[in-house]
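Q: From the sequence below, what's the structure:
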Amino acid sequence: MKLAVISDTHFGDPDCLLATFKDLSSRSDPIIGSRYEQFRQAAGQDNDFLVVLGDILDFSVCSYRESFEVARTFFRQIQKDGIAQSIIYVPGNHDADVWHLYEYEVNVIRRIAAGKNAHDFLYSVPGVLDGRSKTPGVQFRLHGIKPSPNYRYGYGGTFIDSITLESQSDESCTGEVLNFALAYPNLYLLTDQGSVLLTHGHYLEEYWSMLGEWALEIAGKDMGITGIPTIRELVEINFPFNQLACSGAGQAGPLTRNVILPLQRDARSRDIKRIERYLDGILARIDKLIPGRYVIDEIVTDALLRQLRSRIIDTILKIEPTRFNEKFVHEAHVQERFKRYFRSCCAELKEIEPELTDNPNRLVFGHTHRPISWQIGGLEGAPAFSTGTGRQVHFCNLGGWLSNYGAKEFCGAEVLTFDSDSQVFRSERIE
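A: Modelled structure (predicted):
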């Protein structure tokens, strides 16, 4: 079995270096980007799988049309170049809606169209790649999903398989389908040296896991969760914020174009004029909602709101963005969040592969856009997270394929490859 792994392509974002629009002003005529040839050479050909670890399409800053048009150009090109037979897609935060669309299609739309009852969402479907040398052939499965003999590796047939097709004026289509298997939020790779956890990495950041952390702390008993939450429970609880910040914020028309995106840019550049103006408007609305019978009530309320305003501004100015942040993986709250997430992952892997005696000893993720090369486990200086039980999990970060907010700087990306015959991982830096 051969595979290549990348993350954070952000198709639709004008700063994407793998595929973008030729005409950025009109967001039209998608073309292959300046770093594609380096990616092609690093990934190689005739892989069984290309694993894409999230933030592949970017629905939080681009329209669906823009994201899917650019993605089509990329996936048609890798098809033409023979990069991989099939795609394993593990969505992240900017493309969480790919997972939601899959859930709607499989559990609601198809079933209602066939006269059947809708199913509840699955929320979590872990994938397992068995790359151990003793394993015959290519072994891949989605836990709880029955494979089909209609597809080379057992999975396909959902809407995204057709992303490589292009309709013609006579309503026919050109191109061939490309099979996708969707796993969320984790993919496990079993090797002779132990198992590897592959995930996008957004659950290591406070925003994307905050609702779950707060809910478990405040109302864990009421929800019936008193121990380690399952991965499914984590996905379920964090669903509202994840959907809000994905398509909820990215598909809001003038609110997205003229308010949300400018606010994001201002926050990155520490320009708080617009932020202060909007915050003053919000606090003024809050002030009107607070009843006050006496002058002293108004004085106290105004003082509290001024204090709140000051604290919010101070907090915004102190926030370090996760993207392009070299310090992110070293921050204490990230280290603690990894320990909690890792415990849930270990329980998930034990459930789906009960014969395994060891927990994952390697982690591959993206999200931060700061690449960290794959290094031999145990090598002095190799980056690692502590599990809190005396063990370490060495990690590799795949970086990202965006230039730095329109600047000339490109922080780099990693293309990770694995061959089950040799049991060798290779990581190639693209700069």
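
Q: From now on I want contacts and neighbour counts done on CA atoms only, so please keep to that.
A: Will do.

Q: Would you agree Lys2 is in contact with Val51?
A: No. Applying C-alpha atoms under 8 Å, one finds Lys2 not in contact with Val51, separated by 10.7 Å.

Q: Settle it for me: which of the two has more neighbours?
A: Set Lys2 next to Val51 and count neighbours by other C-alpha atoms under 10 Å: Val51 wins out with 23 against 19.

Q: Okay, Lys2 and Phe418: tell me how far apart.
A: Noted for Lys2: a distance of 6 Å to Phe418, by C-alpha to C-alpha, to the nearest Å.

Q: What segments of the stretch 201-350 of the chain are helices?
A: 206-219, 231-243, 249-250, 254-255, 261-269, 273-289, 295-318, 332-352 (DSSP state H, counting those that start in this stretch).

Q: which of those helices sits most buried?
A: Highest mean neighbour count of those: helix 249-250, a mean of 20 (counted as mean count of other C-alpha atoms under 10 Å).

Q: Show me how far it is from its chain's centre.
A: Distance, stretch centre to chain centre, for helix 249-250: 15 Å (C-alpha atoms, centre = their mean, to the nearest Å).

Q: Proceed likewise with the subsequent sequence, for comparison:
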Amino acid sequence: MIKKVNKIIAISDIHLGEKDCLFNDSKILGEFKKHITEEAKHGSVDELLILGDMFDLSLASYKDVYAKAREFFQSIGEIENLKAIVFIPGNHDHHIWTLLIEEEQITGIIREGKIPSPELKRVDLEYGEKESIFLQGLLKGCMVNKFLVAYPNIFREIGGKLYFFHHGHLLDRIFTPANIILKPKSLQELEAFNSSWIEGIWYHLVQAERLGELIKDGYNEFTGFKAVMASFLEKFHIRDNTVTGRLRGLRVEKLKSEISTYLEDCINWYKETPNTLYSPMNFVFGHTHEKSSGEILDVKGQEIGIYNTGAWHGDIKLASYLVIEGEKKPELKSL
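A: Predicted structure coming up:
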């Protein structure tokens, strides 16, 4: 059964613990808190929904990640009329999901003297409503004390419309290489086939001490090079019909194709689950660090609104939050 709510605020790609996280600046964190507080004054916010890459376990240490996370949630947790935090892990914090499902389905079961099930259920679960989870410690002593985690999708009905929330990494072929070998027949298989790749590259290797430092240095050099090249192209090709415009156009078309493929697969996978995907529907994601609002995509004859919540990492111009309230049109806002 799809949960019905009246008001959600969605953000993504905070990258807590990483040096370019915008919330490292206390002024930006304070301004964000002020905006969400103001939203809550004009009608209770049922959920602050964080669409993945909240924790940067790929580029930062546990100490840095959870110190910054504690700071972030101790601030946000003071907001009146904010009822819950809901988190969908992405590729940079996928390991959080691994920890949760193993605790709930393996180690926690063994701790109780029982035998675990032969198969690990990897998807369409939500933890934190009934059971205690370790992330709730980040809100200790706060007014907001409800912290839920689900993966890889969350569905909510708001104002008579279905909203489909997802981080966005499973749209991206670089995160699903096993699909080339064997096409998944279900969401469970999609995750089972590719989770070891996501865990290995975006968690285990970069946490491997000196090897991890080498990989991080290479990543930083690569992203720095990309930034320089983007600046160069922007300087010498400033119109949309130039190289930069054409490259961006190719990226957008590729992304549309990836979204369509994922949504088509999900429509097929969920058809055995009544009332899961239905019209009218909007799809909300992050991952790309490029905000967008309300473009319509035709998927199997169904018109779906597409929203991207941007990122709170690097460029302040990309920082935004999506307000979804009742029957109003979703609104992408900035500080």
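
Q: Would you double-check that Tyr155 of structure 1 falls in a strand?
A: No. Secondary structure of Tyr155 of structure 1 (DSSP: H, G, I helix; E, B strand; the rest coil): coil, not part of a strand.

Q: Which residue lies nearest the spatial centre of structure 1?
A: In structure 1, the residue lying closest to the centroid (C-alpha atoms, centre = their mean) is Gly92, at 1.4 Å.

Q: Show me what that one aligns to in structure 2.
A: Under the alignment (TM-score structural alignment), Gly92 of structure 1 pairs with Gly90 of structure 2.

Q: and what of Phe74 of structure 1?
A: Under TM-score structural alignment, Phe74 of structure 1 pairs with Phe72 in structure 2.

Q: Now that match: which helix or strand?
A: When elements are assigned from DSSP states H and E, Phe72 of structure 2 belongs to helix 62-76.

Q: Tell me where the stretch 101-250 of structure 2 has strands.
A: Using DSSP state E, counting those that start in this stretch, the strands assigned to the stretch 101-250 of structure 2 run over residues 125-127, 147-151, 153-158, 161-166.

Q: how far is the first one from where the chain is centred?
A: Yep, that's strand 125-127 of structure 2 we're talking about. So, by C-alpha atoms, centre = their mean, the centroid of strand 125-127 of structure 2 is 15 Å from its chain's centroid.

Q: Likewise for stretch 162-178 of structure 2?
A: The chain centroid and the centroid of stretch 162-178 of structure 2 are separated by 10 Å under C-alpha atoms, centre = their mean.

Q: Start and end of it, how far apart?
A: With C-alpha to C-alpha as the measure, the first residue of stretch 162-178 of structure 2 is 30 Å from its last.

Q: Can you give me the stretch of structure 1 that it aligns onto?
A: Using TM-score structural alignment, stretch 162-178 of structure 2 lines up with residues 195-211 of structure 1.

Q: Touching the matching stretch from outside, list them.
A: By C-alpha atoms under 8 Å, 6 or more residues apart in numbering, the residues outside stretch 195-211 of structure 1 that reach it are 7, 53-55, 90-93, 185-190, 234, 237-238, 241-242, 322, 334, 337-338, 341, 358-367.

Q: all helices of the stretch 1-150 of structure 1, in order?
A: Going by DSSP H, counting those that start in this stretch, the stretch 1-150 of structure 1 shows helices at 36-43, 64-80, 96-104, 110-113.
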